[in-house]
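Enquirer: Provided below for reference: sequence and predicted model.
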Amino acid sequence: GTTGQPKPGRLSHFNVVNNANLVGRFVGYHRQRESICLNAELVFGFGRTIGVLAVTIFGSTIVLPGPNFSPKTTLEAISRHRCTVAYGPSTVFFDVLRELEKGDYDVSSIRKAIMGGTLTNPAIVEKARTRMNARSLYIVYGGGETSPVITCTNPDEPTDRWIRTVGKPLDHVEVCIHRSLVTFSEG
């Protein structure tokens, strides 16, 4: 993972900018300027590449709610700045959704959400879509060593099809499975 000891991953300017461009196009930033509420640390690829860089490439607005994460501050920023996209790991969305139930926040401007960094619980996805109005919800997977996004889910597909997958590889990304998949039983 990217939160452990530093690894000698080699990122180039090209692959970081290209990844930001590809993710931005995949989520539709080239069609319309957005106002993004960014709840991701800028030292990690999620905040740096698909947060700041992708947003900047397409001329959108970045809203940084505060110096530290706070669900209340996040919801106040979304309301005040009329953010159209919410970013963050699913744990952030969990806390934001819990705070949303307590207070009276206007999140009607939200149209999209991008989650990454951790596995995503289908219940959180559904609540983000209904309570936060994030009709288009993208889940990205990858790591700091990969600029960071490798795959992304497509919210235009039926939910039951993409909710339990890692999505499809971005353009210019090749994926190879080196060993057979292990199937775990539920229960």
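Expert: Received the coordinates, thanks.
Enquirer: only C-alpha atoms for contact and neighbour calcs from this point on.
Expert: Noted.
Enquirer: tell me the spacing between the nearest residue to residue 63 once chain neighbours are set aside and residue 160.
Expert: The shortest distance from residue 63 to any residue other than its chain neighbours is 4.8 Å, reached at residue 37 (CA to CA, 6 or more residues apart in numbering). Distance, residue 37 to residue 160, by CA to CA, to the nearest Å: 27 Å.
Enquirer: ok, residue 123 - how many residues close by?
Expert: For residue 123, the tally of surrounding residues (other CA atoms under 10 Å) stands at 10.
Enquirer: which positions within the helix or strand hosting it qualify as buried?
Expert: Under the criterion DSSP states H and E, the helix or strand holding residue 123 is helix 122-130. Within helix 122-130, the residues that qualify as buried by neighbour count (16 or more other CA atoms under 10 Å) are 125-126, 128-129.
Enquirer: over to stretch 86-104?
Expert: 86-94, 96-97, 99-100.
Enquirer: which one of the residues you listed sits closest to residue 80?
Expert: The shortest approach to residue 80 among these belongs to residue 86, at 13.7 Å (CA to CA).
Enquirer: by contact count, what packs against the helix or strand hosting the closest one?
Expert: Using DSSP H and E, residue 86 sits in strand 85-88. Here strand 85-88 touches strand 35-38, strand 112-115, going by 3 or more CA pairs under 8 Å, 6 or more residues apart in numbering; DSSP states H and E.
Enquirer: put this next to the previous one:
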Amino acid sequence: MTGDARRVMEWLDTKESKSVVYVSFGSAGCMPPAQVMQLGMALASCRWPVVWVVKDADSMPDDVKKWFRESFDSNKCLVVRGWAPQVAILAHRAVGGFLTHCVTKPTENVLSAGKLNGSRADVEAEVGMEQVMKALERLMDLGDEGEQRRRKTQELKAKGNGALEKGGSSYMNLEKLIQSLVS
């Protein structure tokens, strides 16, 4: 395990079960600085501990880098610049929610806007801090709706794991693929 991976796992070990929001937008695209700031303001002010993976943190403008350094209490929000051990993070007992990208059009716009315009610095944020806060509240909801969502997630996780086990659909399809390549 790398030093950064170990640091993340040790940080998670200090948190209560299902209390942490894991935020990662993967390698799907680069968020413009204005959008990073809106997301960051929501994460810095939310009531849950956060692990936030920021893929392109080092390529942000200097004022955004400075804002990162000054805005986050490392006990409440751990900012990881670059790669993080996503599978291990998601499997950790402390993680109670995962905020990530999806394939809907607004998110595609948010993640690709900087690429379309050539310069990411002049791109406005499409999703504001308030919208992110509402999404976090819904994600981490401890009421009946949140409990139903967590139960459904566990069912899907069990199905996914079953597909990977010997005799499962993914396992069998991989075996078929291998056999077709070696035959």
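Expert: Now that the structure is in, tell me what you want to look at. Predicted model, so just to flag it, every value in this text is computed and none were measured.
Enquirer: work out the TM-score between the chains.
Expert: Once superposed, the chains reach a TM-score of 0.29 (TM-score structural alignment, normalised by the length of structure 2), with 88 aligned residues with a CA RMSD of 5.0 Å.
Enquirer: got TSV for the helices and strands packed on strand 85-88 of structure 1, with distance to residue 79 of structure 1 and mean neighbour count too?
Expert: Formatted as TSV, the entries for these read as follows, by distance: least, CA to CA, whole Å; neighbours: other CA atoms under 10 Å:
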stretch	distance to residue 79 of structure 1	mean neighbour count
strand 35-38	10	24
strand 112-115	15	24
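Enquirer: okay, those in TSV with distance to residue 169 of structure 1 next?
Expert: Supplementary listing: those in TSV, determined by distance: least, CA to CA, whole Å:
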stretch	distance to residue 169 of structure 1
strand 35-38	23
strand 112-115	16
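Enquirer: so who does the closest residue to residue 139 of structure 1 other than its chain neighbours touch?
Expert: For residue 139 of structure 1, ignoring the flanking residues on the chain, the nearest one in space by CA to CA, 6+ apart is residue 115 at 4.8 Å. If a contact means CA atoms under 8 Å, 6 or more residues apart in numbering, then residue 115 of structure 1 has 87-90, 137-140 as its contacts.
Enquirer: and with 10 Å instead?
Expert: 40, 46, 86-93, 125, 137-141, 152 (CA atoms under 10 Å, 6 or more residues apart in numbering).
Enquirer: still on that earlier bit, my read: the residue nearest to residue 63 of structure 1 touches residue 86, true?
Expert: Yes: Residue 37 of structure 1 lies in contact with residue 86 (CA atoms under 10 Å); the separation is 5.0 Å.
Enquirer: shared neighbours of these two, anything?
Expert: Counting by CA under 10 Å, 6+ apart, the common neighbours of residue 37 of structure 1 and residue 86 are 63, 74-75, 78, 110, 113.
Enquirer: so which of the residues you listed belong to helices?
Expert: Restricting those to those inside helices, with DSSP state H as the criterion, leaves 74-75, 78.
Enquirer: of those, which is the most crowded?
Expert: Neighbour counts for those were taken using other CA under 10 Å; the highest belongs to residue 78, with 27 neighbours.
Enquirer: name the element residue 171 of structure 2 belongs to?
Expert: Assigned by DSSP H and E, residue 171 of structure 2 falls in helix 169-182.
Enquirer: residue 79 is in contact with residue 36 of structure 1, correct?
Expert: No: using CA under 10 Å, residue 36 of structure 1 and residue 79 do not qualify as a contacting pair, with a distance of 11.9 Å.
Enquirer: for the buried residues of stretch 86-104 of structure 1, which one is nearest residue 23 of structure 1?
Expert: Within the buried residues of stretch 86-104 of structure 1, distances to residue 23 of structure 1 taken as CA to CA reach their minimum at residue 87, with 12.9 Å.
Enquirer: are we agreed that residue 139 of structure 1 is in a helix?
Expert: No: following the definition DSSP: H, G, I helix; E, B strand; the rest coil, residue 139 of structure 1 is strand and is not counted among the residues of a helix.
Enquirer: so it touches residue 90, yeah?
Expert: Yes: Residue 139 of structure 1 lies in contact with residue 90 (CA under 10 Å); the separation is 9.3 Å.
Enquirer: now do the SS call for residue 51 of structure 2.
Expert: Following three-state DSSP, the label given to residue 51 of structure 2 is strand.
Enquirer: check which helix or strand residue 12 of structure 2 maps to.
Expert: According to DSSP H and E, residue 12 of structure 2 maps onto helix 3-13.
Enquirer: which stretches of structure 2 form helices?
Expert: Counting by DSSP H, the helices of structure 2 are 3-13, 33-45, 62-71, 86-91, 105-117, 129-139, 144-164, 169-182.
Enquirer: as a markdown table, those with mean neighbour count and distance to residue 52 of structure 2 would be great.
Expert: Supplementary listing: the helices of structure 2 in a markdown table, determined by neighbours: other CA atoms under 10 Å; distance: least, CA to CA, whole Å:
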| stretch | mean neighbour count | distance to residue 52 of structure 2 |
| --- | --- | --- |
| helix 3-13 | 15 | 10 |
| helix 33-45 | 20 | 8 |
| helix 62-71 | 12 | 11 |
| helix 86-91 | 13 | 11 |
| helix 105-117 | 16 | 16 |
| helix 129-139 | 16 | 13 |
| helix 144-164 | 13 | 21 |
| helix 169-182 | 12 | 31 |
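Enquirer: right, I'll leave it there.
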